[in-house]
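1. need a structure here:
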Amino acid sequence: QNAVGLDALKAHAICVQASHRHGGIVAPPDFWHIHEMGPSASWLPVYVGETPQHWMTAVPPWIHFKNVAYQLRAADAIGFHAALLVTGHYGPNWEDLKTLITLLQPYFTMRIYGLPDFEANQPGFDNDGQRTGDHAGKVETSLLWALEPDCVDVSRIPDPPTPGPNFAMGGDAREADRRVGERMVEDEVRWLGDKAAELLEQYRQTAPSPARPVSYAELERIWAMEVLPRLKEFKTMQYLDRPPPPPDSMWQLNYLIPDIPGVTGT
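-> The predicted structure follows:
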């Protein structure tokens, strides 16, 4: 019922609306994310199934997060005072994004905050602070319906009790409501505006003058000193006690987390 790429489409559209309301520039969405290794691969056979086409545009965690580091370096070097990194893709990656920012922030003048969009979705679908996110269920479907209506076709939601996994569609997707989606978008836009103002105030209080940009070589040293030794602690680099995909599953291909010195850890 939702277009492929829901996560990025949703997050990008929310950020665009926030920029119109509160100012700022929105970078292009990053469709290359983490979803085929370790805990993500364990999730796939249960909720997506063995599909003819997997539709993934995934990269391993060390590639994704290093790209994030370089994007932050570029924004800081240009002179942005604050950056909000909003991911519409859930799972352990958003926790690792916060860890990465904690490791990198001391080296950048720009103030940085990373979050899954559900953190900003308060009070959520039911106005109780509980249902702020899901996986193609009533929350995400409502949000995308409000943001990109041409990307949602609720007539394609199968009639109950159609057995799953239905390409990871949430079990309550039939309860999606475009009007609730519009209200949740407003809630997220307001939250992001408040957080941006908070970051800008932090910048005003702490920024040196003049600010000095980080070079490529410096960023590589920062990665080697700060991130690489901690990479194996990232949740996307652990199995998290989840069972592996079945031996004959298509999701076995990238399930194993490799041990490559200098790449996946020290």
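
2. alpha carbons only for contacts and neighbour counts from here, please
-> Will do.

3. A helix includes residue 113, no?
-> No. Counting by DSSP: H, G, I helix; E, B strand; the rest coil, residue 113 is not part of a helix but strand.

4. Any figure for the gap between the closest residue to it other than its chain neighbours and residue 48?
-> Of all residues not flanking residue 113 in the chain, residue 84 sits nearest, at 5.1 Å (C-alpha to C-alpha, 6 or more residues apart in numbering). Distance of residue 84 to residue 48, given as C-alpha to C-alpha, to the nearest Å: 30 Å.

5. Need the residue closest to the centroid of the protein.
-> The centroid of the chain falls nearest to residue 87 when counting by C-alpha atoms, centre = their mean (2.5 Å).

6. my guess is that residue meets residue 6, correct?
-> No. Under the criterion of C-alpha atoms under 8 Å, residue 87 is not in contact with residue 6, lying 11.2 Å apart.

7. could you pull out the strands for the stretch 1-150 of the chain?
-> Secondary structure of the stretch 1-150 of the chain (DSSP state E, counting those that start in this stretch): strands at 82-87, 111-116.

8. Please list the residues outside stretch 1-14 that contact it.
-> Residues from elsewhere that reach stretch 1-14 (C-alpha atoms under 8 Å, 6 or more residues apart in numbering): 26, 28-31, 55, 86-89, 117, 136, 141, 143-144, 147-148, 151-157, 185, 188-189.

9. what does stretch 190-203 rub up against?
-> So stretch 190-203 is in contact with 18, 21-22, 81-84, 109-113, 120-121, going by C-alpha under 8 Å, 6+ apart.

10. Spatially nearest residue to the residue nearest to the centre of the chain, not counting backbone neighbours?
-> Nearest residue to residue 87 in three dimensions, chain neighbours excluded: residue 116, at 4.7 Å (C-alpha to C-alpha, 6+ apart).

11. one more to put side by side:
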Amino acid sequence: MTRQIERLRPHQIAEALSERSLIYLPLGTIEWHCHHLPVGLDALTAHGLCLRAADKTGGLVWPPLYYGTGGDHAGFPWTVMMPDETAIRPLLLHTLHRLNQLGVGTVVLFSGHFANEQLAMIDGIASDWNAIGKGPKVIPLAVNRARIENFEPDHAGLFETTLLSGLMPETVDRERLSSGDEGGLDRFDPKSPLWGIVGADPRRLPPVAPNELVDGVANWLAAAKPQRAG
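-> Next comes the predicted model:
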């Protein structure tokens, strides 16, 4: 049975949550990730990793939210970035209230977008919610918080390219990147062959294979869970 809650009927949802009362809520954006990656990368990776983790832990995965905040790419092509958390926070809080009413025990806010503002938002929501001491426990996590040895998280660079290659290889096309030297160009200059990339050059060979990176992050996400409900 799929772990995607939107594809399940009510009795299937009840059965899955009776085994593990846990909902993963993946967060992302629509944001420029250079020419070789899809604009939905952050949400695609968050959703894919949540599904991998749920296969290990039980529980279900909510549809990803493709709106985020923060970062330096707001003016790049095909990017829709909220200026702050004002529009996003109420959506997440209302979702938590409804999941509380439905008896869910734990909710993981898992962000594939890890700008400082985004991380502050999910940390603040979790802190405020958990301080009440009622309803589901909320755990704020993000892709960049999974520490993979010798492989630093980035934006559209070698890390994110490798990660998405392990989850959805058909969405990645490294051949769209020029083989030329950067020539001293700033990566925020549209003339740069690595326009908008922050981090290691994705044209290099990664230190670990794509599937190994996916497994490493998914295992970390799964291990970050509390004890089984009940």
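
12. returning to what we had before: can you lay out the strands of the stretch 1-150 of structure 1 as TSV showing distance to residue 170 of structure 1?
-> What follows is those, written out as TSV (distance: least, C-alpha to C-alpha, whole Å):
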stretch	distance to residue 170 of structure 1
strand 82-87	19
strand 111-116	18
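
13. Now do the same for residue 224 of structure 2: its match in structure 1.
-> Aligned counterpart of residue 224 of structure 2 in structure 1: residue 195 (TM-score structural alignment).

14. give me the number of residues near that match?
-> Applying other C-alpha atoms under 10 Å, we find 17 residues neighbouring residue 195 of structure 1.

15. how far away is it from residue 127 of structure 1?
-> For residue 195 of structure 1, the distance to residue 127 of structure 1 equals 21 Å [C-alpha to C-alpha].

16. same question, residue 203 of structure 1
-> Residue 203 of structure 1 is 33 Å from residue 127 of structure 1, by C-alpha to C-alpha.

17. So between the two, which is more surrounded?
-> Using other C-alpha under 10 Å as the criterion, residue 203 of structure 1 and residue 127 rank with residue 203 on top: 18 against 13.

18. any idea of the angle the helix or strand containing the more buried one forms with strand 111-116?
-> Residue 203 of structure 1 belongs to helix 178-206 when assigned by DSSP states H and E. With axes from the mean of the first three to the mean of the last three C-alpha atoms, to 10 degrees applied, the angle from helix 178-206 of structure 1 to strand 111-116 works out at 160 degrees.

19. Go through helix 178-206 of structure 1 and flag the buried ones.
-> Neighbour counts over helix 178-206 of structure 1 (16 or more other C-alpha atoms under 10 Å) mark 178, 180-193, 195-196, 199-200, 203 as buried.

20. mind checking how far the helix or strand following that helix is from the chain centre?
-> Counting by DSSP H and E, the element after helix 178-206 of structure 1 in chain order, helix or strand, is helix 216-222. Put simply, helix 216-222 of structure 1 sits 24 Å off its chain's centre (C-alpha atoms, centre = their mean, to the nearest Å).

21. What are the buried residues along helix 216-222 of structure 1?
-> 219, 222.

22. That helix maps to which residues in structure 2?
-> Per the alignment by TM-score structural alignment, helix 216-222 of structure 1 matches no residues in structure 2.

23. Give the other helices and strands that that helix contacts.
-> Where contact means 3 or more C-alpha pairs under 8 Å, 6 or more residues apart in numbering; DSSP states H and E, helix 216-222 of structure 1 is packed against helix 61-78.

24. What range does the helix it packs on cover in structure 2?
-> Counting by TM-score structural alignment, helix 61-78 of structure 1 corresponds to 85-102 in structure 2.

25. centre of the chain versus that stretch, how much separation?
-> 18 Å.

26. swap in stretch 121-140 of structure 2?
-> Its chain's C-alpha centre lies 18 Å from the corresponding centre of stretch 121-140 of structure 2 when counted by C-alpha atoms, centre = their mean.

27. Can you give me the buried ones in that stretch?
-> By 16+ other C-alpha under 10 Å, the buried positions in stretch 121-140 of structure 2 come out as 121, 122, 123, 125, 126, 129, 135, 136, 137, 138, 139, 140.

28. end to end, how far does it reach?
-> 9 Å.

29. Between the strands of the stretch 1-150 of structure 1, which one is closest to residue 61 of structure 1.
-> strand 82-87 (14.3 Å; C-alpha to C-alpha).

30. the inter-axis angle of the closest one versus helix 61-78?
-> Here strand 82-87 of structure 1 runs at an angle of 150 degrees relative to helix 61-78 (the same axes, to 10 degrees).

31. Check the mean deviation of strand 82-87 of structure 1 from structure 2.
-> Mean deviation of strand 82-87 of structure 1 from its aligned counterpart in structure 2 after superposition (mean C-alpha distance after the TM-score superposition for structure 1): 0.8 Å.

32. Show me what that strand is packed up against.
-> Against strand 82-87 of structure 1 (3+ C-alpha pairs under 8 Å, 6+ apart) you get helix 6-22, strand 111-116, helix 178-206.

33. Could you dump the ones you listed into TSV and include distance to residue 64 of structure 1?
-> Listed next are these as TSV, based on distance: least, C-alpha to C-alpha, whole Å:
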stretch	distance to residue 64 of structure 1
helix 6-22	14
strand 111-116	14
helix 178-206	23
